[in-house]
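Q: A structural model of the following input is requested.
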Amino acid sequence: MAKNKTEETERSVEDFILAVEDERQRDDSFALARLMEEVSGHPPRMWGPTIIGFGRYHYRYASGHEGDAPLLGFSPRKAAISVYAFTGLPEHEHLLEGLGRFKMGKACIYVKKMSDIDAGRLTRLCRQTIAFLQETYGDRQKE
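A: Below you'll find the predicted structure:
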């Protein structure tokens, strides 16, 4: 069985964000971290070298592949912030309505700046994503 590439690390979230070159993106990252911590009830942790994750769930696919992943997360990248707070399922697309300006990725949404996003809608999206993950994979969160 292949080892997961993205696992939780002991690296400092604050040091990682402070190393982000763009000041607006740095400020947006701190704001997004506060929002996701409040919504999830979990402190931020580094997952791999560049993803800031909140909480954890254990997944197991029909193929037998399994592992742990954060309930919510984001990664400040040069072009945009990758936000991992959307299931990608068609039945959840209505949660993106009114969210603001973003681009869709395969497993995330890309946000240029947080001022383009409605914080209330993002909070709702995060809550629904957590509910879906808990319903699908069980409430097997661990700190």
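Q: rest of the way, CA atoms for contacts and neighbours
A: Fine.
Q: Helices along the protein, start to end?
A: 13-18, 23-40, 119-137 (DSSP state H).
Q: With distance to Phe74 and mean neighbour count added, can I get those helices in TSV?
A: Formatted as TSV, the helices of the chain follow (distance: least, CA to CA, whole Å; neighbours: other CA atoms under 10 Å):
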stretch	distance to Phe74	mean neighbour count
helix 13-18	11	16
helix 23-40	8	17
helix 119-137	12	17
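Q: Export the ones you listed as CSV, with columns for distance to Val83.
A: Conversion of those to CSV gives the following (distance: least, CA to CA, whole Å):
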stretch, distance to Val83
helix 13-18, 15
helix 23-40, 9
helix 119-137, 10
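Q: Out of these, which gets nearest to Arg101?
A: Of all the helices of the chain, helix 119-137 sits nearest to Arg101, with 11.7 Å by CA to CA.
Q: And this one, please, so the two structures can be compared:
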Amino acid sequence: MASKNKTQANDADVISFINSIENTRRREDGLALLEIYKQVTGQQPKMWGSSIIGFGRYTYTLASGKQEQFLRSGFSPRKQNLSIYVAAFLSENSTLLDSLGKHKTSKACLYINRLADVDLDILKQIIDQDLTIMDTRYPA
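A: Prediction:
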């Protein structure tokens, strides 16, 4: 049976992907986020699917017992907003969100229209805390 998780790591070039973004501000924010993630994670980026930039990976087990892999941390500079994958942080501790600036959230993502709308130091703390929680839940 094929994997249900269609978002897989691949060898597409991260910089080429970001440079292909038409909106100048979104492209610039994507490049800035790339540097933030490299700094916070200490890892190199990898494309996941066609539009997600991931750092690291983890393995989780489905109810069926089958194991899947997904990015440990990452973001996507989507047309509508910057989607920042911090599900572990959002599920455990969202107090930093009060100091972040203009944003929206879902169960798994933090959505930001532009980096200028948020405190980048708080964003770095959120990414770092998310990674700490992921490391506890899914040790390498």
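Q: Glu91 of the first structure: which of the helices of the first structure is closest?
A: Ranking those by proximity to Glu91 of the first structure (CA to CA) places helix 119-137 first, at 11.2 Å.
Q: Can you provide the mean distance from that closest one to its aligned counterpart in the second structure?
A: Its aligned residues in the second structure lie a mean 0.8 Å from helix 119-137 of the first structure after superposition (mean CA distance after the TM-score superposition for the first structure).
Q: and the angle from that helix to helix 23-40?
A: Relative orientation of helix 119-137 of the first structure versus helix 23-40 (axes from the mean of the first three to the mean of the last three CA atoms, to 10 degrees): 50 degrees.
Q: Now the most centrally placed residue in the first structure. Nearest residue, chain neighbours left out?
A: Geometric centre of the first structure, nearest residue: Gly73, 1.9 Å, by CA atoms, centre = their mean. Spatial nearest neighbour of Gly73 of the first structure, excluding adjacent residues (CA to CA, 6 or more residues apart in numbering): Gly53 at 4.1 Å.
Q: which stretch among the helices of the first structure comes nearest Lys113 of the first structure?
A: Closest among those, using CA to CA: helix 23-40, at 6.8 Å.
Q: The closest one - contacts with which helices or strands?
A: helix 13-18, strand 51-54, strand 72-76, helix 119-137 (3 or more CA pairs under 8 Å, 6 or more residues apart in numbering; DSSP states H and E).
Q: With distance to Lys5 of the first structure as new columns, can these be given to me in a markdown table?
A: What follows is those, written out as a markdown table (distance: least, CA to CA, whole Å):
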| stretch | distance to Lys5 of the first structure |
| --- | --- |
| helix 13-18 | 18 |
| strand 51-54 | 12 |
| strand 72-76 | 15 |
| helix 119-137 | 20 |
